[in-house]
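Student: Sequence plus predicted model, see below.
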Amino acid sequence: MNVLIKSATVLDSSSEFHNQTVDILIEKGVITNIAKQLDNPKNYKTLSLPNLHVSQGWFDSSVSFGEPGYEERETIANGLKTAALSGFTAIALNANTNPVTDNKSSVNYLKAQAANSPVNLNVVGALTKQSKGEDLAELFDMHTAGAKAFYDYQHAVSNPNVLKIALQYASNFDGLVCSFPQESKISGQGVMNEDITSTSLGLKGNPPLAEALQVARDLYLLEYTNGKLHIPCISTAESVKLIKAAKKQHLNVTCSVPIHNLYFTDEALHDFDTNFKLLPPLRNKKDIAALKKGLEDGTIDLVTSDHNPIDIEHKKIEFDHALFGTIGLESAFSALNTLFDTTTAVSLLTKGKSIYGIMQHTIAIGQTADLSLFNPKPKYQFETSHIHSCSSNSVFLKSELKGTVYGVYAKGQLMVK
């Protein structure tokens, strides 16, 4: 689609037009001109929106939809539409499906379903068969089919030898191995952070120790194998400390933090709202401070919405029996823009593509147009009306947020609200 974007403020530190308000001409998916003012002699579609800002396309490294197997939670088609309307031009899709994405044909199926979407769907294959943690999945075959990483979503690899072999094997083709940071025998049946709040609520606790033990073990295995490891969704101060030390040793490790773990503490569970039943659990103020500092100093590489739609039958039930997870694509930018200044929020959403082997496109003449479109100013209360997902299990419902998203231009397509 050819389009002329009018009066857009560019937020892209790699672009010569950074912090300038310009017109952007896009023809056949390529930026062909940028200037203070451009005419439209060919009568292309004109996009003019209040206080329009544009940046490089945003990326989310941990997204679940449901299809195949859990279409009642979310379909691929609507999930990709939700991602686009939330400003994301690229996502990494977890193997959180039934059957699990653990072979080449499953990877090909997911890629085919996303072929016509403006959102670049990057498949994350399971690390082990059926994500059971016993035998490695078909890592190389999935890699050749286009899988960007390997991860048993929210399932810790309890057998250290399995992770050791995975790191060694994947290093032969520069594969990215992900390990969920939880020692399951320590976390047990915990449903929230183990602290004074869990005691007062009478809920079983998942201690920070469970995360720290797993992170420490995985880092020792990484040092032994000289592989490449990504630790998704850390939540504790001790994890930040361990990973920072590992990076000083020049180990090839990266990590991410869920946006909601930067925003809420475990005190949010006082009303037993199952939307706040999350894995990893919400921690305390000390952990949040350490996580934010880890983002500032580069210890933490990525933020993620950890978008995980759950149908109402598995959320609107007794707290102990509800499934873990929250949706987060729709609130990701607004939550970050509330916590940080807009430049920082955008930077956090555009970082880390290289970890997953995804190309970045600066906003410049001759570059592929891969743009997120947003307005950083409006303040609003997040309601169900702001949700595009099939499921509505959001921790941000009733939260006061700042900044709205218009949509994206990517893969030659414009999708806006």
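Tutor: Structure received.
Student: going forward, measure contacts and count neighbours with C-alpha atoms only.
Tutor: OK.
Student: Regarding residue 290, which helix or strand does it belong to?
Tutor: Using DSSP states H and E, residue 290 sits in helix 285-296.
Student: and the top helix by length along the chain, what does it pack onto?
Tutor: Ordering each helix of the chain by length in residues (DSSP state H) puts helix 208-225 first. Helices and strands touching helix 208-225, as assessed by 3 or more CA pairs under 8 Å, 6 or more residues apart in numbering; DSSP states H and E, comprise helix 160-170, helix 184-187, helix 237-248.
Student: What is the helix or strand following the first one packed up against?
Tutor: The first helix or strand that comes after helix 160-170 along the chain, using DSSP H and E, is strand 177-178. For strand 177-178, the elements it packs on are strand 149-150, helix 160-170, strand 229-231, judged by 3+ CA pairs under 8 Å, 6+ apart.
Student: Contacts for strand 177-178, please.
Tutor: 127, 149-152, 166-167, 170, 228-232 (CA atoms under 8 Å, 6 or more residues apart in numbering).
Student: With neighbour count and distance to residue 364 as added columns, please give the residues you listed in TSV.
Tutor: As requested, these are exported to TSV (neighbours: other CA atoms under 10 Å; distance: CA to CA, whole Å):
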residue	neighbour count	distance to residue 364
127	32	38
149	28	30
150	30	33
151	27	35
152	27	38
166	26	40
167	24	38
170	20	36
228	21	32
229	27	33
230	22	31
231	22	33
232	26	32
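Student: also this one, for the comparison:
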Amino acid sequence: MNQATYLLKNVRILDPSSPHHQEVLDVLLKEGKIAALGNNLQAEGAQLIEGKNLHLSPGWVELRANFNDPGHEDRETLKSGAAAAQWGGFTAVALSPQTDPVVDTKSAVEYLRSHSRKSPVEFLPIAAFSKGLKGEELSEMYDMREAGALAFSHGTKAVSNAALMRLALLYHRELPGALQVLSYDTAMTAGGQMHEGSKSTWLGLKGIPELAESLTMARDISLAEYTESAIHFQGVSSKIGVDLIRQAQAKGLKVSGDVNLFNLVWTDEALDQYDSNLKLYPPLRSEDDRQTLIAALKDGTLKGIASDHRPRTIEEKRCEFDLAQFGAASLEASFALLNTELGSELGLEKIVQCLSHENREIINYHIDSSIAEGGTMDLTLFDPEMEWNWKDHRKKSKAANYPFTDYTFKGKALATYQKGQWHSISE
């Protein structure tokens, strides 16, 4: 571990779990720990970190990203994905099991954990709960958990086999956290290109109805109730979906859900120009759905915001809209976009709370971390007022599908502190 000592001067603590929340203090970091907090701190030999409008929070954690390594390194690699995440202010990234081969064995989990040791970003493996993500046979979940898998999901693959889903919930009941799933009915989504509504009719594109989400969500909630298990819905996109989760929670069921970044920011109206970089799943939906998602985050029905970073190549995106692959790249601008577009609707404190504590809670990662003296934790330093333009940014990811061109952001990560090392963020 790097033994360097760092002294941060006059930083605003943004951490509701900390006794120093919203205080402006000096922070002394040494050997991966917060050695001291206070005013006018001095430390001989410490590296001085100072500037204007500095804010410090627990390190931001990405709920799910696909670095496509192994199998599709032309889209992204662990190295390029980590560079993108770190530039965006993330200290840890939960990685999708949807690689080639699938993360469905102990050795696959160990591969990710071994590469994490020398990375500026912690890799948190999410393992597949069915072999090969085929939805036919359970994977060795306990062995993968012992190897370092923090959570289990089915990637972006639907689970049409209700019997398999029931078994997965039963087995996962003995493991920490909740089983994660992206619920949708494949028959209802077949051939769909965007949200089903007046805009899809206007653009002449086949729609994906909200019913595609709610049908299997209702089934999975029933299975979770039957098995007395915890279930977490990834990327909830619709008002109907939020209502189902709210009703389940009112019954005392262990049901939760998160939301994807772009579903909070844009709607299907953004597809007027057939921008394939905004061809997403779950799709961008209506303004009513967007407002419902924001309200659900505020009242606690939903918790956590995922960038859902899905890198694609030029060939996969720069083609006819109906031939383009789903997904957008997002990691380098996740916080900046949220702060720019939702600073007034959600507020800075809630945005940071989602990226840090709520995302940690969902994947059971250092959930007791808070900025306090003696704490061992990762940190993100940022300026919520700094403006920067995407066209001036030298992209770290290999992805060709960031949905930005000439876009001015407000808010930028300045550095991260992970594994006892300070990582300044620069172009």
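Tutor: Everything's here; your move. On a predicted model such as this, the values are computed, not experimentally measured, just so you know.
Student: Counterpart of residue 325 of structure 1 over in structure 2?
Tutor: Following TM-score structural alignment, the counterpart assigned to residue 325 of structure 1 within structure 2 is residue 327.
Student: my read: its match touches residue 307, true?
Tutor: No. With contact defined as CA atoms under 8 Å, residue 327 of structure 2 does not count as touching residue 307 (10.7 Å).
Student: Dump the helices and strands packed on strand 177-178 of structure 1 into CSV; add distance to residue 411 of structure 1 as well.
Tutor: Listed next are those as CSV, based on distance: least, CA to CA, whole Å:
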stretch, distance to residue 411 of structure 1
strand 149-150, 22
helix 160-170, 30
strand 229-231, 28
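Student: Next, format the helices and strands packed on helix 208-225 of structure 1 as JSON lines and append distance to residue 50 of structure 1.
Tutor: Shown next, in JSON lines, are these (distance: least, CA to CA, whole Å):
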{"stretch": "helix 160-170", "distance to residue 50 of structure 1": "47"}
{"stretch": "helix 184-187", "distance to residue 50 of structure 1": "48"}
{"stretch": "helix 237-248", "distance to residue 50 of structure 1": "39"}
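Student: I'd like to know which of those lies nearest to residue 72 of structure 1.
Tutor: Nearest to residue 72 of structure 1 among these is helix 184-187; the distance by CA to CA comes to 28.3 Å.
Student: Where in structure 2 does that closest one fall?
Tutor: Matched against structure 2 by TM-score structural alignment, helix 184-187 of structure 1 falls on residues 186-189.
Student: how about that stretch: buried residues?
Tutor: 186, 188, 189 (16 or more other CA atoms under 10 Å).
Student: One more: stretch 159-169 of structure 2?
Tutor: By neighbour count on 16+ other CA under 10 Å, the buried set for stretch 159-169 of structure 2 is 159, 160, 164, 165, 166, 167, 168, 169.
Student: Could you pull up the residues touching the aligned residue in structure 1 for the second one?
Tutor: Yep, that's residue 160 of structure 2 we're talking about. Taking TM-score structural alignment, the alignment pairs residue 160 of structure 2 with residue 158 from structure 1. By CA under 8 Å, 6+ apart, the residues touching residue 158 of structure 1 are 133, 183, 184.
Student: ok, now residue 53 of structure 1?
Tutor: Each residue near residue 53 of structure 1 by CA under 8 Å, 6+ apart is listed here: 8, 9, 10, 11, 373, 374, 375, 376.
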